[in-house]
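A.B. asks: the sequence and its predicted three-dimensional model are supplied below.
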Amino acid sequence: MIRILLADDQALVRGALAALLDLEADLEVVAQLGRGDEVVGAARDHGAEVCLLDIEMPGLTGIEAAAALRTELPAVRSLIVTTFGRAGYVRRALDAGATGFVVKDTPAKQLADAVRRVHAGLRVIDPDLATESLMAGPSPLTEREAEILRLALDGSPVAVIAARAHLSSGTIRNHLSAAIGKTGATTRAEAARLARDNGWL
């Protein structure tokens, strides 16, 4: 029996996934969570072997939760199951330690098979996303540029971003200028949107 933890901030989605997976004789959902920062503790407490993680969750994203699992519970596998099928997310998830990446409209039997394959130590990636990820290549942004663009997503002024990042306004302007150039955008708001839409943030 493969013990599964589900982490998704949408209760309806969580419940539906649990119901589908529990229909399989060799799969058992042992925990359901709505927050990413509860994943490691719950995986430890419930003896989870495979964690199905959404990307956008409060506390930690699914990608951050996968990284925390790799550090604290390296024997536990993680599979990203998300509506955000963006090439940049695939690369970031795999770099963080996720063993698989599928989208939520994956048929139930395929999802169950993905869980089994991930549990066996195999990598499972949605074929269309794998191709798109290879074609798109890695993010052109440095880690700092991505951080600054994340802070710029809400349209905050440079001074506010500088205060949040603990950097000078001039340094923020330099990072934003570099990010605008690398994304081919004309404004920082456009650069932030493009980076988010490509899964680089």
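C.D. replies: It's in. Numbers count the residues shown, from 1 in each chain.

A.B. asks: contacts, neighbours, all on C-alpha from now
C.D. replies: Noted.

A.B. asks: show me where this structure has its helices.
C.D. replies: 11-22, 39-46, 62-72, 87-96, 108-119, 127-136, 143-152, 158-165, 169-183, 188-197 (DSSP state H).

A.B. asks: so which of those is nearest R3?
C.D. replies: helix 39-46 (8.3 Å; Cα to Cα).

A.B. asks: neighbouring contacts of that closest one?
C.D. replies: 5, 7, 30-31, 33, 48-49, 51, 65, 68-69, 72-73, 76 (Cα atoms under 8 Å, 6 or more residues apart in numbering).

A.B. asks: buried ones in that helix?
C.D. replies: By neighbour count on 16 or more other Cα atoms under 10 Å, the buried set for helix 39-46 is V39, V40, A42, A43.

A.B. asks: could I get the helices of the chain as JSON lines with distance to M1?
C.D. replies: Shown next, in JSON lines, are the helices of the chain (distance: least, Cα to Cα, whole Å):
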{"stretch": "helix 11-22", "distance to M1": "11"}
{"stretch": "helix 39-46", "distance to M1": "13"}
{"stretch": "helix 62-72", "distance to M1": "21"}
{"stretch": "helix 87-96", "distance to M1": "25"}
{"stretch": "helix 108-119", "distance to M1": "10"}
{"stretch": "helix 127-136", "distance to M1": "27"}
{"stretch": "helix 143-152", "distance to M1": "40"}
{"stretch": "helix 158-165", "distance to M1": "46"}
{"stretch": "helix 169-183", "distance to M1": "46"}
{"stretch": "helix 188-197", "distance to M1": "38"}
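
A.B. asks: another structure for you, compare them:
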Amino acid sequence: MIRVIIAEDQSMVRGALTALLNMEEDIEVIDEAADGETVLHKIELLQPDICILDIEMPGMSGLDVAEAIKNRKLPSKVVIVTTFGRAGYLQRALKAGVKGYMLKDAPVEQLAQVLRDVSRGGRYISPELAVTVFEDENPLTERERMVLQLASDGLSTAEMAKHLFLSEGTIRNYMSELMQKLEAKNRIDAVKIAQSKGWI
């Protein structure tokens, strides 16, 4: 029996997925959650075989949860089910060790088969998403991404410097470099570009 936890902030979608997957003889949905922090706690507690994560959730995103699972060396495998086909999201997911990445408009029979394949050590990426990985490579370094993420949260240069234990001059250098890479007019423009690509 494949033990599954579902994290999806839309209760109707979550309920439908749970009901449909529980109709499969070899799959059991053992719990569900509406946000990232709750599901991470449940994953640590229940150690499901697979967790199905949406990307956009309150608090921690599905990608944040996938990264936490990898960093904490939890045994559960991750399948992302999303409406977002952004290259940056898929690149982050692959780095986080996600085993399945598919769009929400796929039939539930396909999701069930992906869960079976993943439980046996396989991997699945929706073909229409796989090509985007090579089309739109993220030019930002991890540190530049962190700086831009803090900028998107509204932090000033001084606050970013304090948060990352760097000098304000270093933060300004990072910001200048990433704005050039993104061909952005200013930091707000840089945030918009990176968010539209799924890079932050």
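C.D. replies: Done, it's in. Remember, it's a predicted structure, so these values are computed and weren't measured experimentally.

A.B. asks: ok so, going back, by neighbours, which of the contacts of helix 39-46 of the first structure wins?
C.D. replies: C51 (32 neighbours; other Cα atoms under 10 Å).

A.B. asks: I figured A130 of the first structure hits A87, correct?
C.D. replies: Yes: taking contacts as Cα atoms under 8 Å, A130 of the first structure lies within contact range of A87: 7.4 Å.

A.B. asks: which one of the two has more residues nearby?
C.D. replies: Counted by other Cα under 10 Å, A130 of the first structure and A87 do not tie: A87 has more neighbours, with 24 against 18.

A.B. asks: please tell me how far that one sits from R70 of the first structure.
C.D. replies: 21 Å (Cα to Cα, to the nearest Å).

A.B. asks: quick one on the thing from earlier: out of the helices of the first structure, nearest to I55 of the first structure?
C.D. replies: Per Cα to Cα, nearest to I55 of the first structure of the helices of the first structure: helix 62-72, 4.1 Å.

A.B. asks: after superposition, how close is the closest one to the second structure?
C.D. replies: Helix 62-72 of the first structure, aligned to the second structure and superposed, deviates on average by 2.6 Å (mean Cα distance after the TM-score superposition for the first structure).

A.B. asks: counting contacts, what elements does that helix pack onto?
C.D. replies: helix 39-46, strand 50-53, strand 77-82, helix 87-96 (3 or more Cα pairs under 8 Å, 6 or more residues apart in numbering; DSSP states H and E).

A.B. asks: packing partners of the third one?
C.D. replies: Spelled out, it's strand 77-82 of the first structure. With contacts taken as 3+ Cα pairs under 8 Å, 6+ apart, strand 77-82 of the first structure sits against strand 50-53, helix 62-72, strand 100-103, helix 108-119.

A.B. asks: got the angle for that strand vs helix 87-96?
C.D. replies: Computed by axes from the mean of the first three to the mean of the last three Cα atoms, to 10 degrees, the angle separating strand 77-82 of the first structure from helix 87-96 equals 170 degrees.

A.B. asks: still on that earlier bit, quick one: the helices and strands packed on helix 62-72 of the first structure as JSON lines, columns for distance to A152 of the first structure too.
C.D. replies: Below are these laid out as JSON lines (distance: least, Cα to Cα, whole Å):
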{"stretch": "helix 39-46", "distance to A152 of the first structure": "28"}
{"stretch": "strand 50-53", "distance to A152 of the first structure": "26"}
{"stretch": "strand 77-82", "distance to A152 of the first structure": "24"}
{"stretch": "helix 87-96", "distance to A152 of the first structure": "19"}
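
A.B. asks: quick one: closest of the ones you listed to D126 of the first structure.
C.D. replies: helix 87-96 (9.2 Å).

A.B. asks: quick one: that closest one to chain centroid distance?
C.D. replies: Centroid separation for helix 87-96 of the first structure versus its chain: 7 Å, with Cα atoms, centre = their mean, to the nearest Å.

A.B. asks: how close does that helix sit to the second structure?
C.D. replies: Compared with the second structure after fitting, helix 87-96 of the first structure deviates on average by 1.0 Å (mean Cα distance after the TM-score superposition for the first structure).

A.B. asks: now what about that helix, what contacts it?
C.D. replies: Residues contacting helix 87-96 of the first structure (Cα under 8 Å, 6+ apart): 63-64, 66-67, 70, 80, 100-101, 129-130, 132-133, 136, 138-139, 198-200.

A.B. asks: returning to what we had before: identify, out of the helices and strands packed on strand 77-82 of the first structure, the most deeply packed stretch.
C.D. replies: Here the criterion is mean neighbour count by mean count of other Cα atoms under 10 Å, and of those the winner is strand 50-53, at a mean of 28.

A.B. asks: how far apart are that strand and its match in the second structure?
C.D. replies: Mean for strand 50-53 of the first structure is 0.6 Å (mean Cα distance after the TM-score superposition for the first structure).

A.B. asks: which residues touch that strand?
C.D. replies: 2-8, 36, 43, 62-63, 65-66, 76-82, 115, 118-119.
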